[in-house]
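[1] Predicted coordinates and the sequence they were generated for:
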Amino acid sequence: MIPVEEARARLLAGLGRTGTEWIALDRARGRVLAEDLTARRDQPPCPVSAMDGYAVRGADLAKPGQSLRLIGRSVAGHGFAGALGAGETVRIFTGAPMPEGADAVALQEDATADGDRITFAEAVAPGSFVRRQGLDFTTGSLALAAGTQLGPLQLGLAATAGHAWLPVRRRPRAAILSTGDELVRPGETPGPAQIVSSNANTLAAMVEAWGGEAVDLGIVPDERQALAAAFQNLDDIDILLTSGGASVGEHDLVQEVATSCGMRLDFWKIAMRPGKPLMVGRLGRTTMIGFPGNPVSSAVCAILFLRGALRAMLGLDPELPVRHLPLAHELPANDRRQDYLRGTLEQLPDGRLAVRAVQRQDSSMFATLARSDALIVRPPHAGPAEPGTRVELLLLAEVLSELPRFPV
């Protein structure tokens, strides 16, 4: 068995980034920029007013009580066509272009109108309430760096910078193959010795949440010929995810058949619980990850390995967001495997947030994982932990790209 961190490092070392594709701005939410995005224009494109008021020359309002002649209006999208001379002013509104010759804006609440004569109660310094051209950014400046994940604010900036199409990383294609005579699809009626396949749905949702494209290859029985056929035609697949058949039982055929089809095994068996039988190799150009069949083991392995792999291929940080909280109870000493205990968050009497391991940690009990808030990380050979001991944990809502349920 190899340590978890070594297994993660070896998996990530064998991955390259996906190529570039161009997509429309309105379809780019959540995608990752493949190239730097530079501004195609100045923003604002010319000096504009920051307030409603009057465009003036600061020299004309060096002291309060001055009166100027109103000669026109400037509104957003329709500037004043002429130039401002000495003793003149133009009515202006927020975002409107500054007239030629004007260098300040006097606030409308400080002005009194009498026909075309406007009297100003306050002095105005040059530059007051004017947004200079290029205040936000200038043509050719960096708007968004390559590797930026595009959320609503980043898309707004890309639009403002003049881009309708964006160069983004192609989404990694992850094919999911479920194996086992005991499996039926959701919605089908299982036989007396069968169960409903859930790992494919869980993995597909994770792939999509982490920026990939899931491809369901269905369920293959525990037959060598059927498995071998499933391992063909993977040219457009970046990662093959198999579920089940990764252990050492008589019917665990995935590694044997994959090897006969040309799979180069990198590593198998990790010093972790749950998820020890995880297998990683290369089948042609496709990275292959063989997940255990137990649903908790499969989901935990996906969080630890698949998330980082997809993010690395997209040029994002593959590291997991590790948090720390005190234990709500004691934990016994750990053995040589790194444990990932399902846990729930609770509030202590003093108001602090703490984490409690669920009582039963069997890897077949998926309901406990679905109801958990975190995975408590217990390093190999960790000693007993008393209540209040701060421990490492992974918040499930955070690693699954959802909003955390609790502030930490």
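    Thanks, I have the structure now.
[2] Could you use CA atoms for every contact and neighbour count after this?
    Noted.
[3] if I pick Asp362, what's in contact with it?
    If you count contacts by CA atoms under 8 Å, 6 or more residues apart in numbering, Asp362 has none.
[4] So which residues of the stretch 251-400 of the chain form helices?
    Using DSSP state H, counting those that start in this stretch, the helices of the stretch 251-400 of the chain run over 254-260, 295-301, 307-313, 366-370, 396-399.
[5] putting a second one here so we can go through both:
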Amino acid sequence: MALLNVADALVKVLTTVNELGHEIINIHSASGRITSSNIISKITQPPFPASAMDGYAVRFKDIKNPLLVVGECQAGFSYSGNISEGEAVRIFTGAPLVNGADTVVIQENVTLTDGTITINFPVIKGSNIRALGSDFMNGELLVAKNTLLNARHIGLLAAGNVSEFKVYKKPRVAILSTGDELVEVGSKVGLNKIVNSNLPMFSALINENGGIPINFGNALDTPKSVINKIEQIKDVDIFVSFGGASVGDYDIIQDVMKTNGLKVHFWKVGMQPGKPLIYGKFNNIPYFGMPGNPSSAYVCFINFIIPAMYKMMGRRENGLKNGLAHLEHDLKKGGSRINYIRASIRENKFGKKFVNSSLIQSSANHKTLANSNCLIVRDIYASEAKLGDLVKIILIDTN
């Protein structure tokens, strides 16, 4: 029986997850959140005509003659009088334009002598003035729905006096590992045991992509231990388990969960690594049963779970950063599954990208994964690729 291909598997996932509800947050905690509605300005900016530079407010028709400086106006205050013929007012950046003035001459272009200025350079009427509402008007759209907020958006919203607004809730992602051999990081590693690296790694990956990881620890390879753990999993948006998804004598996660309500949508995908992936609904929660090997789980996570998280958060993209790069060595023909090869990409001084696959491709190898910044994607039965050929890549480190 042919394996489900990656594209069709992703469609099955995305058609069974929905956008989450929204919550109202304060602007100070908004970085990295996604807006769930349009955000409108509450004020006009600037709220008055203002000086764009330090200098002198003048009447343009007077600039050919010396002008008497009759006062000053600083930001946060206004000048009480009007400018009359032959007068100037010292003005600072951000200060309201003085009544009667129509031009600001920058201080570098004048000579000040005994309280009188002489303008030494050509001046354009209306120069160095920020017009009322030249940035935005009250009621104007500042940030559209489904925008991933960055520092620049937040500065704009603050300028519009918007302190609170609606964003999509962050997906709460339950993570559970399984395996008699696993011990918690930082504890003593006994005979025949290994450190549980998946929970810390995928907790970090969930955080990096805008989710909230909920760590349920490790279940032993017994039905009782697995049941004890999965009975605790409530009030989450995604449930991910690591290990026990294949066909070994101790790979029990699917059978135990099916007995306890799991409805499987698919099991096994035509990908390498990551073939044993399980997807379904557990108590109506999207469930991903991942392979236990870290590289296999990582490839599954970026191809399926991150896109599901992004859809829940209202993000338009699926999180996969695709590109092309030139091979620095030959690659053999592709096989019956799409292959994700851990690799490193570099860019020369002309902007041309080159990619070199790692020598060790074992799915249990941590160092290869950590030292890679991309995956080479080899389609099913892809032709042999030669040195210099363009190949598809997925960036996994955009720094």
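    Structure received. Keep in mind it's a predicted model, so treat the numbers as computed, not measured.
[6] wait, which of the helices of the stretch 251-400 of structure 1 is closest to Leu331 of structure 1?
    Smallest distance to Leu331 of structure 1 across these (CA to CA): 18.2 Å, for helix 366-370.
[7] how big's the offset between that closest one and structure 2?
    Here helix 366-370 of structure 1, set against structure 2 after superposition, deviates by a mean of 1.4 Å using mean CA distance after the TM-score superposition for structure 1.
[8] list the helices and strands that helix packs on?
    helix 295-301 (3 or more CA pairs under 8 Å, 6 or more residues apart in numbering; DSSP states H and E).
[9] Can you spell out which helices and strands pack onto the helix it packs on?
    helix 199-209, strand 286-291, helix 366-370.
[10] let's see it at 10 Å
    Applying 3 or more CA pairs under 10 Å, 6 or more residues apart in numbering; DSSP states H and E, one finds that helix 295-301 of structure 1 contacts helix 199-209, strand 239-243, strand 272-273, strand 286-291, strand 338-347, helix 366-370.
[11] how close does the second one sit to structure 2?
    Same thing as strand 239-243 of structure 1. Mean for strand 239-243 of structure 1 is 0.4 Å (mean CA distance after the TM-score superposition for structure 1).
[12] could you show me where the strands are in the stretch 1-150 of structure 1, in order?
    For the stretch 1-150 of structure 1, the strands defined by DSSP state E, counting those that start in this stretch cover 20-24, 37-38, 48-49, 53-56, 66-74, 88-92, 104-107, 111-114, 117-120, 130-131, 142-144.
[13] Residues contacting the third one, please?
    By that I understand strand 48-49 of structure 1. With contacts defined as CA atoms under 10 Å, 6 or more residues apart in numbering, strand 48-49 of structure 1 is touched by 55, 74-76, 79, 92-99, 103-106, 128-133.
[14] at 6 Å instead, please
    Here strand 48-49 of structure 1 makes contact (CA atoms under 6 Å, 6 or more residues apart in numbering) with Thr94, Gly95, Ala96, Pro97, Met98, Val130, Arg131.
[15] thinking the first one is in contact with Gly53, fair?
    No: proximity of Thr94 of structure 1 to Gly53 does not meet the contact threshold set by CA atoms under 6 Å, at 8.1 Å.
[16] Of the strands of the stretch 1-150 of structure 1, which is nearest Gly315 of structure 1?
    strand 20-24 (11.5 Å).
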